[in-house]
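Enquirer: I'll drop the sequence and a predicted model, then ask my questions.
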Amino acid sequence: MCKSKIENRKSKIARLVILGAGESGVGTALLGKKKGFEVFVSDFGQLKETYKQVLEHHEIEWEEGGHTEEKILSATVVMKSPGIPDTVPIVKKLKNEGIKVISEIEFASKFTDATIVGITGSNGKTTTATLTYEVLKNGGLNVALGGNIGKSFAEQVSEETFTNYVLELSSFQLDGIETFAPHIAVLTNITPDHLNRYDHDFSKYIAAKFRIAMNQTADDYFIYDADDEVITEWLSEHPLQSRLLPFSAKKELKQGAYIKNNEIILTIDNNKFTMAIKTIGLQGEHNTKNAMAASTVAKLLKIRKATIRESMERFQGVEHRLEKVLKINNVMYINDSKATNVNATFYALDSMESPTVWIVGGVDKGNDYTDLLPLVNEKVKAIVCLGVDNEKLTKQFGNIVDMLVETQSMQEAVKIAYRLAERGDNVLLSPACASFDLFTNYEDRGRQFKEAVRQL
């Protein structure tokens, strides 16, 4: 068993307090209990019934509907769920008291010796992480998928002994790391996102993403998009310790992956791998880049070339990312609920080849919609706004499309889109916003969309 640095700080039983009883919070509670911590879970909101049952079953103390300061401030260490900002009063008090506040990723990493592949980026990280996991699994590795996707990293560390992890990592999760260092880090791209969380300062968000590599050494690898000017500029000013393996759709590279004659060419040292782009299951330049990143990870971990090619050919994508739901009256309904920022929606609109009724809106994270204007002008015939506050969207797009309708429920949005769409059109849910005004999360939003479409 890996001994935690946290555990060794005090000879008496260390007290682990967890703020937020969602997937990461409950997973951390299970791991903490197994490793001998005295565990207390506190949630300002209400716990899901399933999570209550898990905590009760494992005899873990919890509270909901508020924080008992005395119990929280007695902590040796606090795991803060990624959705909780540093600005909330209880987190400020903890930091003033000098109590360590970390993320689930930091905590769980102390209890595994597995090889970790960490994947972050504003867009494409879920697809890249899932694709990477599939390739490694198909290649016979003992591997788990976690982080910002599926079952929490902490719970998986507590339950099984995996020798490899593929972790999708958000900037919020990376904000709470201190010593966490993936052997292979992937940065898919950086575009403005979550700026409301970063004081509307893009450089703070960029720095948060680059935390994925801050503890890497010369024995580790950093895979990144060499076409992304934000990334390349940051790297030129902040050199990394790790070995750089770029990928590019625009230029030839001596090391890393690039495109030539409609083929991906990947070179690591003197080892070359090629794959025809037309054979990849997911088409589009952004998906080709996701495939380049995943293939680079697979080659580093010694997966056979034939396995990589077969995995890329078979992979059909992830739920809520340009997911074709149904065709009704020759209108295709597409679920892109995972598009929670402008750049993701840019990809979605760019891929539309028919007139599109676009369902957009939610919690605006400091979005600038300017880049979407040409695409909306070219491809969008009508806009259905779906959110509590649609003012910014109506101002931006009201004069560009012939029809803009405001709605506040998914069922209403889909019914209106159904009436506006004609044979040969698309109806695209690609919100460019967070979901928390009307939905639990983007998955809830996507599933409500699919259910509403099926009920037409």
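Expert: Ah, there it is.
Enquirer: going forward, measure contacts between C-alpha atoms and count neighbours the same way
Expert: Will do.
Enquirer: can you tell me what sits against the helix of greatest length in the chain?
Expert: Counting residues, the longest helix found in the chain (DSSP state H) is helix 285-300. With C-alpha atoms under 8 Å, 6 or more residues apart in numbering as the test, helix 285-300 has contacts from 117, 124, 127-129, 131-132, 135-136, 184, 186, 188, 223-225, 247-249, 256-258, 264, 266, 277, 280, 282, 305, 308, 312, 347.
Enquirer: before we go on, here's another structure to hold up against the first:
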Amino acid sequence: MSKKMVILGGGESGVGAAILAKKEGYEVFLSDGGQLKNTYRSDLQNHGILFEEGGHSESRILDADEVMKSPGIPDKTPMVKAIRAKGIPVISEIELAWRHKGDGRVIGITGSNGKSTTTALTYHICRHGGLDAALVGNIGYSFARQVAEDPKQWYVCEISSFQLDDIHAFRSEIAILTNITEDHLDRYDYKFENYIASKFRITMNQTAEDYFIYCADDPIIKKYIDQFEIHSNPLPFTMQQDINQGGSIRNGQMNINTGSEKLQMSIYDFALKGIHNQYNTMAAGIASATVGIRKEKIREAIQSFEALEHRMEYVSTVRGVEFINDSKATNVNSTWYALESMEKPTILILGGVDKGNDYSLIRDLVKEKVKAIVCLGVDNRKIHEAFQQDVPLMVNTASAEEAVKAAFHFATKGDVVLLSPACASFDLFKNYEDRGRQFKEAVRDL
């Protein structure tokens, strides 16, 4: 008898998991409470996978031997509660992918901020260095779909805390933890410790042959690292101390030492600018050195990398006013990093769905650098309360076009308009990509 696998959720990770499970001989049924995108519906039909949308058939789901839950579905939904109450094992898509990846190995990257950039840069270095690698996880193809359709020797995988919550045997030979700041607390009973524990799960199944690359300057990682049993080789990266192994930046010079490889490089040669990107570059450089990529190749790749769309992406300069799209900044810390790298007077576009934001974190930077705030969201009261004492110019807008016009109105030659919302986008947009694209279109229409 083949094992009955129910897939809950029909987005990229759900459909990828369904395709892999079917290929591996499971009896697969996918259930989505909403409507499937046309491309995903076609994928399921083409692979002969049974599915439902617009609701869940409880009896059928509770007949599963195992459930793969998409990361976007919270544990507190009635369907997930019923599955757990019945004792049916729940796994995440990366767990399923890992189970069937054969000899492939994983570079897993997690953290509250910087993980997409670090993942993309690590992948860029690996490919430039000749590694047979795929870019998977939150950033592109689902890990499961890649394993099903085009297996590789290495998977450079961006992993969210939600994906780590339902792993059992999943193991990253190389794990990167960029930093931990308060985010998604609505999913963790508003307990920061629960979210911290979730991030450290990336080390859970690592062995003495593996590597754990982490930011030694991050106050939360520093405070909590000793509470977790970590068996892998630590490779910290830092700008604040001298270390024997790992990565450090001192006097404008990056030094990487993994034991087998040593690399030196000037930070002025980095393609990515800003202090936060120096941390991301160290992490990616260390990871690449541990998989045996030659230092010349690492150096070349760090110099030639192009920034991601929606992450501090230069859009255009209109009448001396520069526009930057940082729509991927969906929490306050991401916006802190964006503001920290601003060198000109800034008009900041903020707002959206607040995930329990503490705006006091960016108050000093706002006072120092921001001359006007344009709110882009349905409910902007919290932003007004946070900054009304510090920023004389504040206005509410309800579309990307309105926000861009208002910001341009406040700006003078030599200013920067920065879209770095510190919030999720679901009140006015489909997702942060949609928000970023609408922003770019509005800038081009000025």
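Expert: That came through, no problem. Remember, it's a predicted structure, so these values are computed and weren't measured experimentally.
Enquirer: got a TM-score for the two of them?
Expert: Here the superposed chains carry a TM-score of 0.98, computed using TM-score structural alignment, normalised by the length of the second structure; 445 aligned residues with a C-alpha RMSD of 1.0 Å.
Enquirer: I'd like the next helix or strand past the longest helix of the first structure.
Expert: helix 305-314 (DSSP states H and E).
Enquirer: which bit of the second structure covers that next one?
Expert: Under TM-score structural alignment, helix 305-314 of the first structure corresponds to residues 295-304 of the second structure.
Enquirer: what mean distance separates the matching stretch from the matching residues in the first structure?
Expert: Here stretch 295-304 of the second structure, set against the first structure after superposition, deviates by a mean of 0.5 Å using mean C-alpha distance after the TM-score superposition for the first structure.
Enquirer: which of the residues in that stretch are buried?
Expert: Within stretch 295-304 of the second structure, the residues that count as buried by 16 or more other C-alpha atoms under 10 Å are 295, 297, 298, 299, 300, 301, 302, 304.
Enquirer: what's the distance between the fifth one and residue 113 of the second structure?
Expert: As for residue 300 of the second structure, its distance to residue 113 of the second structure is 25 Å (criterion: C-alpha to C-alpha, to the nearest Å).
Enquirer: again, but for the first one
Expert: To residue 113 of the second structure, residue 295 of the second structure is 26 Å away according to C-alpha to C-alpha.
Enquirer: residue 337 of the second structure in helix, strand or coil?
Expert: Three-state call for residue 337 of the second structure (DSSP: H, G, I helix; E, B strand; the rest coil): helix.
Enquirer: for residue 146 of the first structure, same thing?
Expert: From three-state DSSP, the assignment for residue 146 of the first structure is strand.
Enquirer: identify the residue of the second structure aligned to it.
Expert: Under TM-score structural alignment, residue 146 of the first structure pairs with residue 136 in the second structure.
Enquirer: and residue 63 of the first structure, by the same measure?
Expert: In the second structure, residue 63 of the first structure lines up with residue 52, judged by TM-score structural alignment.
Enquirer: give me the neighbour count for that match.
Expert: Residues within reach of residue 52 of the second structure, counting by other C-alpha atoms under 10 Å, total 18.
Enquirer: so what's it closest to, chain neighbours aside?
Expert: residue 31 (5.0 Å; C-alpha to C-alpha, 6 or more residues apart in numbering).
Enquirer: is it correct that that neighbour falls within a strand?
Expert: Yes. Residue 31 of the second structure: assigned to a strand according to three-state DSSP.
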